[in-house]
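Asker: Sequence and predicted structure, then a few things I'm wondering about:
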Amino acid sequence: MTAPSSPDLFLLSLFDREQWCPVLQARFEVTDRARLCRLVGAGSEAELERMGFQLDDAEALKLCEAFGISLDWDALDFPDREFIVDRVRPIQTAPYLIHTGYELPLLLDGRKKLAHFAEPYPPMSFPGEHRFDHWVAAGRLHKEVKLEPFGDEPTKAGSHQGTRRVYFTAKSEEWRIPAMKLVWEAASRANGGWNEYFERLEGMLFGYEDWQNDWWIETGLCGGGFGGMPFCCAVDSQGLAWIEQAGYRALPPVVQPQLILDDYDPARPLPEQLARLERTDAAALAIFSVGWQSLDLWTEQAAPCRMPAARMPELNALLLRPIRIIRLKPQAAT
């Protein structure tokens, strides 16, 4: 007899096609994925991770009965609607409403100052664009469209010819569009590319509050996206002194032919982390963030990985922010 698997979180949403956003949602736990597949029409359990599923009223009612979902939609009687079932995504764990998927009502309410959509073209519209255009025609919203052709790039396969960027703002907020373009241009020319400072500027232009930007950036710096990939390596006392003298902006040279690097997980016990780095006698753990281009510096795809010592200057050039240090207690002599 096997132990039951951990429940997965899914989201049932009532989607209003007029406002082009969910207006009622409920999370529910799923331990029987095969049953969920049958109810939503998924061909396999893997499809549950990749895509959302549209349901009509009768199908949504069966889902609610099967998984004990409480979603009172009787008072929301509007004709142009559908139900959507999707996996709860990490972005939905934020302590505030992320604008994605709610752009239109937030723009009209003044809570969102700028919306940006980027899709390959053709077609010359994105799903729901006609609802935004309704308010453009009514004089409530401003719209700008920019086409960016792919050109002759061999990697752009298929029938798409380029990227179509669409911007919406409330009236009198049009200045945010050229400001956003300027931020992106500055990031493309900056050493190290996009970082938390550009991310904050973008969030401010979108209309997020300061505390929301603070949370987003602090979370992003923990790894992935603009925060870069968090890695670590072990250093001895001389290496630690070298990092301090360098203002925590560079890793020290190594004597060994190769440097062992590992992805940094704050939940991983230190003894385990040091064992993965093959340095149980280290004086400190150096934690640093690098961009995705750094993957070319080491041989293995999976961490822990090894980098030739001669490539240390290249790694230092890719550091995104100051190195963090976890000092290790010296072991007692035996």
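Answerer: Received, thanks.

Asker: alpha carbons only for contacts and neighbour counts from here, please
Answerer: Fine.

Asker: isn't A234 right up against F288?
Answerer: No. Taking contacts as C-alpha atoms under 8 Å, A234 lies outside contact range of F288: 11.5 Å.

Asker: Where does D214 sit: helix, strand or coil?
Answerer: helix (DSSP: H, G, I helix; E, B strand; the rest coil).

Asker: another structure for you, compare them:
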Amino acid sequence: MPKMHSEWLRQLPYLVHTNRELGLMLRGTKPLAYFMDFVGREPETCIRYWRMFDRHVAVGHLIKRELIDTCPDLPRLECRRLFYVLPGHEWRIDAMLKLLDEPGAWSDGRERRFGELLGYENWQIDYWLAHRPSFANA
């Protein structure tokens, strides 16, 4: 994440979920965590983080779904989409896949739905949509 971006995120009036997903999920305040990376090119820090989630999957505190597909723009690479949800929130995975795979340009409506599925509150999504810097639209 670019330094300017991370500094801006720290100034938000709420905590972003990034790198806090597991703790928020174990407290029951975040229903879904979503990760995407190239198979075989994942940073070791990500692999270690996912193993922490997997320990909670093993005892039934979380549910995991992993999808590996050819990357549309880079057909020589495979993309891993990794979802963890709280029990009872499995529907969020299907809803997120539908949102992510929907054709067309990303819009404020899709951004709002993305935030809702991840567990952000409406006021947080409203703030993000109203104040996000231009690099968030790329």
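Answerer: Sure, I can see it. Nothing here was measured: the structure is a model prediction, and the numbers come from that model.

Asker: Kindly provide the TM-score of these chains.
Answerer: Once the chains are laid over each other, their TM-score by TM-score structural alignment, normalised by the length of structure 2 reads 0.84; 134 aligned residues with a C-alpha RMSD of 2.7 Å.

Asker: how far does whichever helix or strand C46 of structure 2 is part of sit from the chain's center?
Answerer: Using DSSP states H and E, C46 of structure 2 sits in helix 44-58. When distances are taken as C-alpha atoms, centre = their mean, to the nearest Å, helix 44-58 of structure 2 is centred 15 Å away from the chain's centroid.

Asker: what's the mean gap between the helix or strand just after it and the aligned bit of structure 1?
Answerer: Once the chain leaves helix 44-58 of structure 2, the next helix or strand it forms, by DSSP H and E, is strand 63-70. In this overlay with structure 1, the average offset of strand 63-70 of structure 2 from its partner residues is 0.7 Å by mean C-alpha distance after the TM-score superposition for structure 1.

Asker: what's the offset of strand 63-70 of structure 2 from the middle of its chain?
Answerer: Distance, centroid of strand 63-70 of structure 2 to centroid of chain: 13 Å (C-alpha atoms, centre = their mean).

Asker: which of the residues in it are buried?
Answerer: Residues 63-64 are the ones in strand 63-70 of structure 2 that count as buried (16 or more other C-alpha atoms under 10 Å).

Asker: same thing with stretch 72-92 of structure 2?
Answerer: Applying a neighbour-count criterion of 16+ other C-alpha under 10 Å, one finds 78-86, 90, 92 buried in stretch 72-92 of structure 2.

Asker: what sits up against that stretch?
Answerer: 25, 28, 31-39, 53, 60-71, 93, 117 (C-alpha atoms under 8 Å, 6 or more residues apart in numbering).

Asker: Then stretch 8-26 of structure 2?
Answerer: Residues outside stretch 8-26 of structure 2 that contact it (C-alpha under 8 Å, 6+ apart): 30-33, 53, 61, 85-86, 124.

Asker: Now for these: which two are most distant?
Answerer: Greatest spatial distance in those: H61 and Q124, 26.2 Å, computed using C-alpha to C-alpha.

Asker: neighbour count winner among those two?
Answerer: Per other C-alpha atoms under 10 Å, whichever of H61 of structure 2 and Q124 has more neighbours is Q124, with 19 against 15.

Asker: Report the central residue of structure 1.
Answerer: Nearest to the mean C-alpha position of structure 1, counting by C-alpha atoms, centre = their mean, stands G225 at 5.9 Å.

Asker: Would you map the strands across structure 2?
Answerer: Using DSSP state E, the strands of structure 2 run over 32-38, 63-70, 78-85.

Asker: where's the equivalent of F168 of structure 1 over in structure 2 relative to L22 of structure 2, distance?
Answerer: Aligning on TM-score structural alignment places F168 of structure 1 opposite Y84 in structure 2. Applying C-alpha to C-alpha, to the nearest Å, the value for Y84 of structure 2 to L22 of structure 2 is 9 Å.

Asker: Next: L99 of structure 2.
Answerer: For L99 of structure 2, the distance to L22 of structure 2 - C-alpha to C-alpha - is 23 Å.

Asker: measure stretch 117-135 of structure 2 end to end?
Answerer: 22 Å.

Asker: Report the buried residues of that stretch.
Answerer: Applying a neighbour-count criterion of 16+ other C-alpha under 10 Å, one finds 117-120, 124-125, 128-129 buried in stretch 117-135 of structure 2.
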